[in-house]
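Provide a 3D model corresponding to the input given below.
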Amino acid sequence: MTRWGITIPFTGMPLAAHRELVEELPDLGYTDVWSAETAGTDAFSPLLLASQWAPQLRLGTAIVPVYTRGPGLLAMSAATLAECAPGRFVLGIGTSSPVIVQGWNAAEFAEPFGRTRDTLRFLRAALAGQKVTEDYPTFSVSKFRLERPPEQAPPIMLAALRPGMLKLAAREADGAITNWLSPADVRTVRSVIGPDLELAARIFVCPTEDAESARALGRLLISSYLTVPVYAEFHNWLGREEVLAPMHALWAAGDRKAANEVIPDEVVDDLIVHGSPAACREKIQSYVDNGLTTPVIALLPTGDDPAEQVRALAPRR
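Presented below is the predicted three-dimensional model:
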């Protein structure tokens, strides 16, 4: 084990109440905390708190959408966190989804590959302290310069699911971030990005021995996520087109309940880690054994104390 990350904040725990547990994470063997940005906390604030609570941890965003902040504001937010956690912050960016970008943030979800590429190139220049005036193919910036460029520019990782974006990450970024994959799927992703690039993945973990409850929750998540077109295409590429076709057909027909019911147990068990804490740790390690650099646990709610679950899922040292 080299890295062992976890997603913050935890469901059902107020942000300010995270301090004691976050302070404990390094002693438990965790190396990283990563945030997300959908409709809960923003991606930067939990990491800013963690940077002061546990200075040993590496901090990462997985991910910040490239559409929901202007390029300059995104650079400012990243520079602020990089200043508070010099050498310990990783900026993960990606396209997000039309629901989040258009439906919730009133932005146009256009040219996702190009917008991500152009944002990456802008951020490289801006976070290096350069004055940027550039007509990128998807946006233009005039005379932008950070007033407080970080002494050490953070690495930038790209959210990537299929070969086009994975190859962009391998060419121009410092790593790739993915999710919703099995341990065996890691090898498929590795075949595109090569052996050396950092690969992080959010792994959904439900630490309970009640397999039916874990699978019921897993089915709800799978039908919600994998019916999003980009994830549907990802799993087609990974080889699940036929096994997930009944779910897609029922979802498209508006029968959400039946769509959940036809997801096979083996798909749930591939994509959702569940079982005893020891079994969960073993499954997470199998991702690493297949080529994952940085596993990032996303703790799913079981009704038990999340702090105790975090402690139970800590790597054996």
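
can we go C-alpha only for contacts and neighbour counts from here?
OK.

any idea how far residue 281 lies from residue 112?
35 Å (Cα to Cα, to the nearest Å).

which of these two has more neighbours?
The residue with more neighbours, out of residue 281 and residue 112, is residue 281; 20 against 17, by other Cα atoms under 10 Å.

wait, residue 144 touches residue 72, no?
Yes: using Cα atoms under 8 Å, residue 144 is in contact with residue 72, at 7.0 Å.

which of those two has more neighbours?
When residue 144 and residue 72 are compared for neighbours, residue 72 comes out ahead with 18 against 15, by other Cα under 10 Å.

just the element for that one, please.
helix 71-84 (DSSP states H and E).

tell me the angle of the helix or strand that that helix is followed by relative to helix 71-84?
Sequence order places strand 89-94 as the next helix or strand after helix 71-84, per DSSP H and E. Using axes from the mean of the first three to the mean of the last three Cα atoms, to 10 degrees, one finds that strand 89-94 and helix 71-84 are set 150 degrees apart in direction.

one more to put side by side:
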Amino acid sequence: MTSETSDVHARFGTIGIWSGALHPADPGRRGEVSEAVAELDELGYGTLWIGGSPSMEEVVPVVDATRRITVATGILSIWQHSAADVAEQIARIEKRHPGRFVLGIGVSHDALTPQYARPYSEMVAYLDALDAASDPVPAARRVLAALGPKMLKLSAARAAGAHPYLVTAEHTAQARATLGPDALLAPELKVVLDTDLDRARTVARETLSMYLQLPNYTSNLLRLGFEEADFTGGGSNRLLDALFALGDLDTARARVDAYRAAGADHVALQVLTADPHSDLPRAEWRELAAAFSLGRP
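Alright, predicted model coming up:
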């Protein structure tokens, strides 16, 4: 592990927050988002993941509103943004906020991207372009959205590591074996803080049903031993229990412990509510920060 990669690992911390509501469609909500991310910074989380395929323009207000926390894209689609433009924008962020931004990139999904083709080769070409930019983006300052073995190996060879989304602790163990001991492994984990298990599963299924329409995810789950029957009705209980932390704070801690024991360096928590695309669940973020003893002296 190089000193630069080691520094990135340290900057990520062990617990982060992932939210797709941090680049709101309504410009009038930007003040609310700035207040929320400033609080997440103060709560002691290591990394703030801007979910839902953000643009670099949407990253800037989040970095500007914080002072310590690492900010990462989770993830920026390589099909929607040229590598040259991204590298130029990152260079501007780096001048203002040295060392606080990490580029998370991925190939998205066939169903969501008309130009989707040869995803692995296109990712390699994108990384080559980031390296060749007038202001290159160092490998230690980027992570890849990776599920399968080929993309995981690329994450170890050409980036700081991997940010797998919608994965189990078992996948985390397999990913660690593929990545080797040094690469960063930062899986996302969805959390529903509700002790009424039926109600928590309802919230989980409302979110999961969308992802179960995307073959990249279902193919990965099939490789992990799930069956097509697990994908019906928004997901079987077995599938929900493997992919989510459903219940109280002790449940969330136990699930994170399982991912960490499987080889995760960092776990990005996505708190689900009735509308995770717009809600900023600040009360739950505070509760989780306290449960993981994240507060800084």
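
okay, the helix holding residue 72 of the first structure sits on what stretch of the second structure?
Counting by TM-score structural alignment, helix 71-84 of the first structure lines up with residues 83-96 of the second structure.

residues touching that stretch, excluding its own?
56, 60, 100-101, 126-127, 129-130, 133-137 (Cα atoms under 8 Å, 6 or more residues apart in numbering).

in PyMOL, how would I select just the buried ones from those?
Only the buried members of the contacts of stretch 83-96 of the second structure enter the following PyMOL selection, criterion being 16 or more other Cα atoms under 10 Å:
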select buried, resi 56+60+100+101+126+127+129+130+133+135+136+137
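
in which helix or strand would I find residue 268 of the second structure?
strand 267-271.

which of the residues in that strand are buried?
Going by 16+ other Cα under 10 Å, strand 267-271 of the second structure has these buried residues: 267, 268, 269, 270, 271.

ditto for stretch 103-119 of the second structure
Under 16+ other Cα under 10 Å, the buried positions of stretch 103-119 of the second structure are 103, 104, 105, 106, 107, 108, 109, 119.

which residues does the fourth one contact?
Contacts for residue 106 of the second structure (Cα under 8 Å, 6+ apart) come out as 75, 76, 77, 78, 123, 144, 145, 146.

ok, the fifth one next?
Counting by Cα under 8 Å, 6+ apart, residue 107 of the second structure touches 77, 78, 79, 116, 119, 123, 145.

any chance of those residues in a markdown table, plus secondary structure and distance to residue 152 of the second structure?
As requested, these are arranged in a markdown table below (DSSP: H, G, I helix; E, B strand; the rest coil; distance: Cα to Cα, whole Å):
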| residue | secondary structure | distance to residue 152 of the second structure |
| --- | --- | --- |
| 77 | strand | 17 |
| 78 | coil | 17 |
| 79 | coil | 19 |
| 116 | coil | 19 |
| 119 | helix | 13 |
| 123 | helix | 12 |
| 145 | coil | 8 |
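
now the first structure: which of those residues match?
Using both residues aligned by TM-score structural alignment, their matches' Cα atoms under 8 Å, the first structure keeps these contacts from the contacts of residue 107 of the second structure: 77, 78, 79, 119, 123, 145.

check the fit of the strand holding residue 268 of the second structure onto the first structure and give the mean distance.
By mean Cα distance after the TM-score superposition for the first structure, the fitted strand 267-271 of the second structure averages 1.2 Å away from its aligned residues in the first structure.

what's the matching range in the first structure for that strand?
Using TM-score structural alignment, strand 267-271 of the second structure lines up with residues 295-299 of the first structure.

and the strands in the first structure?
Remark: strands assigned in the first structure by DSSP state E are 5-7, 32-35, 58-61, 64-65, 89-94, 132-135, 140-144, 156-159, 175-179, 198-206, 272-274, 294-299.

okay if I get those strands as TSV plus distance to residue 317 of the first structure?
What follows is those, written out as TSV (distance: least, Cα to Cα, whole Å):
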stretch	distance to residue 317 of the first structure
strand 5-7	15
strand 32-35	16
strand 58-61	18
strand 64-65	32
strand 89-94	24
strand 132-135	46
strand 140-144	46
strand 156-159	28
strand 175-179	25
strand 198-206	20
strand 272-274	21
strand 294-299	16
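
of all the ones you listed, which one is nearest residue 167 of the first structure?
Across those, residue 167 of the first structure has its closest neighbour in strand 175-179 (9.4 Å, Cα to Cα).

give me the contact list for the closest one.
The contact list for strand 175-179 of the first structure (Cα under 8 Å, 6+ apart) reads 62, 92, 156-161, 166, 169-170, 197-203.
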